[in-house]
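[1] pasting the structure only:
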């Protein structure tokens, strides 16, 4: 099943994608994709997408679930990305937060912060929590996953690395977390550690990797994070990026206004963004 949200920013309705790729309006069956609506039993009780009315053609897609209570990000989680940055693969997951105000739709414009000089790109696999998780064993973690999605973890490297303090400053600007186009339930993702993910800028491939090079997979991350905080339905975990980011180029390259980005994960959909200025 593919869950999505459509409509103007701040007024999105819940929807489903049918087998023909048509957006269907699920607002008569569910208030929004959040909380208990993401539980397996609630999703199993939904009408078939084909039985729901079609949304207007060409409608904007918003982020695939309602604004999460937490956006938790994992740093240096791909062995080949750690190598390109010159960093050691961490012994435990590196955790940082992205502000929920950075959350936006998959095709919304990404805005460079005022004075930005080092805004970078990062395609990532997103994991959405479907059931409350606290001190969960790794063997039980899969039951707490509502689904998987594409996330663009946009990063201002000067703010992240050179401005002191934690990474959150470089990760939290408005529009720095495009999410979607849809949330794909686990039954349609046989192996989340065997997914190709890629990113193009102005038609040139910049990232082309696989989740198989992750150091810490989704189930491990759910278990690990639940030892330090309660994970709640709708929380988003973005799990790190493969190599090919601008910071790793020699010399480094960064985003500029007017550039066009296309990114995706096989089976989870694509995003298209134009870079603008805040």
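    Done, it's in. In this text the structure is predicted, and so the values were computed from the model without any measurement. Numbering: from 1, shown residues only.
[2] rest of the way, CA atoms for contacts and neighbours
    Will do.
[3] residues in contact with stretch 185-200?
    The contact list for stretch 185-200 (C-alpha atoms under 8 Å, 6 or more residues apart in numbering) reads 1-3, 122-125, 145-148, 205-212, 214, 217-218, 242, 261-267.
[4] now the farthest one out in this structure, which residue is it?
    Distance from the C-alpha centroid of the chain peaks at residue 51, with 28.5 Å (C-alpha atoms, centre = their mean).
[5] so what's the spatially most central residue of the chain closest to, chain neighbours aside?
    Of all residues in the chain, the one closest to the mean position by C-alpha atoms, centre = their mean is residue 151, 2.4 Å from it. Spatially, and ignoring its direct neighbours in sequence, residue 151 is nearest to residue 179 (4.6 Å; C-alpha to C-alpha, 6 or more residues apart in numbering).
[6] who touches that neighbour in this structure?
    Counted by C-alpha under 8 Å, 6+ apart, residue 179 has contacts 63, 64, 103, 104, 105, 106, 149, 150, 151, 152.
[7] same check on residue 171?
    Here residue 171 is in contact with 97, 98, 99, 153, 154, 155, 156, 160 (C-alpha under 8 Å, 6+ apart).
[8] most neighbours out of those, which is it?
    residue 153 (27 neighbours; other C-alpha atoms under 10 Å).
[9] can you map out the helices along the stretch 51-200 of the chain?
    Under the criterion DSSP state H, counting those that start in this stretch, the stretch 51-200 of the chain contains helices at 79-85, 157, 168-171.
[10] same list, those, but as JSON lines with distance to residue 226 please.
    Below are the helices of the stretch 51-200 of the chain laid out as JSON lines (distance: least, C-alpha to C-alpha, whole Å):
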{"stretch": "helix 79-85", "distance to residue 226": "23"}
{"stretch": "helix 157", "distance to residue 226": "28"}
{"stretch": "helix 168-171", "distance to residue 226": "20"}
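[11] ok, which of those comes nearest residue 13?
    helix 168-171 (27.0 Å; C-alpha to C-alpha).
[12] just how off-centre is the closest one within its chain?
    How far helix 168-171 lies from its chain's middle: 16 Å, per C-alpha atoms, centre = their mean, to the nearest Å.
[13] from residue 25, how far off is the residue farthest from the centre of the chain?
    From residue 51 across to residue 25, the span is 10 Å (C-alpha to C-alpha, to the nearest Å).
[14] go on, residue 43?
    Taking C-alpha to C-alpha as the criterion, residue 43 is separated from residue 25 by 15 Å.
[15] next up, a second structure to put side by side with the first:
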């Protein structure tokens, strides 16, 4: 199933979001279904907390041909998890780590230091098999069709398309094999020209957790629809430049391995998002190719969906220690 949180176009902003699933080109609203058990299907939050029973009840409703829905074109898709319990992010793509380290250090440090150090650290990062993760701001969410505000402290705003998993009930911890509750697209927007200092000392903060900087959705895709999460083709499309292409095949760990690893170290409430790392070749830092203020983009994951977003425009392009950019 592709689960969604949405609001009809004619609804008021103050109206509570609705929860349902996509079937063909329509949305089935679980709350308006008669003749089926809808316990735990009030919202994505109650759905995740009630697994596995809620999955079985939702699947039965979607499979019933007598249950009608509303056209997908008649609703606005909201972030499927409007209020994630937490966000964790990891870096399980060696190719991305190698390429991004080179670019980051080349621009952040004097040339005679940055270039060789970038090559050395890039190779070291790409060889590591250790699973590391950091915390994100789960209050800075944006979704499909949203604009990501351009922070006033960066001239190099970037996207980071990632496959992310979402957790189910906390009772699933301390097992060798644990299945995510589902998968979604995660765009970990990043301010590159302020990132290095944070990565070396405090960990990601301003470079990652500015308002609207965590793009998710629009669907939570249940595991039964994802036959191999390590064989998903990814594409980022733009209006005025060639598409960027990559794959989840570069990830060093299966999502179930990643989840089991994290659960051995800490408990996770239902509704936690865990990003697996940037898809190689699908961010500006990998390519040393930069998005412009106001630019729109579409992140597509085969079988998972697409996330359409855009960057806002700063009042003036900030000056940083990276090469100067003018507002465009």
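    Nice, I can see it. Please read all numbers here as calculations on a predicted model, not as lab measurements.
[16] before we move on, back to that, settle it for me: which of residue 43 and residue 25 of structure 1 has more neighbours?
    residue 25 (23 against 17).
[17] what does the residue nearest to the centre of structure 1 align to in structure 2?
    With TM-score structural alignment defining the correspondence, residue 151 of structure 1 maps onto residue 186 in structure 2.
[18] what's the matching residue for residue 131 of structure 1 over in structure 2?
    Per TM-score structural alignment, residue 131 of structure 1 is aligned with residue 169.
[19] who's in contact with that match?
    For residue 169 of structure 2, the contact set (C-alpha under 8 Å, 6+ apart) comprises 48, 49, 50, 51, 269, 270.
[20] repeat the analysis, applying 6 Å as the threshold.
    49, 270 (C-alpha atoms under 6 Å, 6 or more residues apart in numbering).
[21] again, but for residue 207 of structure 2
    190, 191, 194, 195.
[22] narrow these to those in strands?
    Using DSSP state E, the subset of the contacts of residue 207 of structure 2 located in strands is 190, 191.
[23] may I see the buried residues of stretch 8-27 of structure 1?
    Burial within stretch 8-27 of structure 1, assessed by neighbour count using 16 or more other C-alpha atoms under 10 Å, is assigned to 12-18, 22-27.
[24] in TSV, list these along with secondary structure.
    Shown next, in TSV, are these (DSSP: H, G, I helix; E, B strand; the rest coil):
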residue	secondary structure
12	coil
13	strand
14	strand
15	strand
16	strand
17	strand
18	coil
22	coil
23	strand
24	strand
25	strand
26	coil
27	coil
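[25] quick check: the two most widely separated of these?
    Across those (C-alpha to C-alpha), the longest gap, 18.1 Å, separates 12 and 18.
[26] need the counterpart of residue 248 of structure 1 in structure 2.
    Match for residue 248 of structure 1 (TM-score structural alignment): residue 286.
[27] find the helix or strand that its match is a member of.
    helix 284-287 (DSSP states H and E).
[28] which strands or helices does that helix pack on?
    Under the contact criterion of 3 or more C-alpha pairs under 6 Å, 6 or more residues apart in numbering; DSSP states H and E, helix 284-287 of structure 2 touches helix 94-108.
[29] contacts for the helix it packs on next, please.
    With C-alpha under 6 Å, 6+ apart as the criterion, helix 94-108 of structure 2 contacts 114, 115, 118, 119, 122, 123, 126, 280, 285, 286, 322.
[30] what do you get for stretch 181-196 of structure 2?
    Residues contacting stretch 181-196 of structure 2 (C-alpha under 6 Å, 6+ apart): 154, 156-168, 207-208, 213-217, 220-223.
[31] then stretch 34-53 of structure 1?
    By C-alpha under 6 Å, 6+ apart, stretch 34-53 of structure 1 touches 16, 18, 24, 25, 66, 130, 146, 233, 234.
[32] residue 223 of structure 1: which of the residues you listed is nearest?
    residue 130 (13.6 Å).
[33] number of residues surrounding the nearest residue to the closest one once chain neighbours are set aside?
    Using C-alpha to C-alpha, 6+ apart and skipping the chain neighbours, the partner closest in space to residue 130 of structure 1 is residue 146 (4.1 Å). For residue 146 of structure 1, the count of nearby residues is 24 (other C-alpha under 10 Å).
[34] any idea how far residue 102 of structure 1 is from residue 146 of structure 1?
    Distance from residue 146 of structure 1 to residue 102 of structure 1, counting by C-alpha to C-alpha: 21 Å.
[35] map residue 268 of structure 2 across to structure 1 for me.
    In structure 1, residue 268 of structure 2 lands on residue 231 (TM-score structural alignment).
[36] with residue 139 of structure 2 instead?
    So residue 139 of structure 2 corresponds to residue 101, using TM-score structural alignment.
[37] and for residue 29 of structure 2?
    Under the alignment (TM-score structural alignment), residue 29 of structure 2 pairs with residue 25 of structure 1.
[38] if you drop the residues flanking it in sequence, what lies closest to that match?
    Residue 25 of structure 1's closest residue in space is residue 15 (C-alpha to C-alpha, 6+ apart), at 4.6 Å.
[39] residue in structure 2 paired with that neighbour?
    Residue 15 of structure 1 maps onto residue 20 in structure 2, by TM-score structural alignment.
[40] how big's the offset between the strand or helix carrying residue 274 of structure 1 and structure 2?
    Secondary structure from DSSP H and E places residue 274 of structure 1 in strand 269-277. Compared with structure 2 after the fit, strand 269-277 of structure 1 shows a mean deviation of 1.4 Å (mean C-alpha distance after the TM-score superposition for structure 1).
[41] gap between that strand and the chain center?
    Offset of strand 269-277 of structure 1 from its chain centre (C-alpha atoms, centre = their mean): 13 Å.
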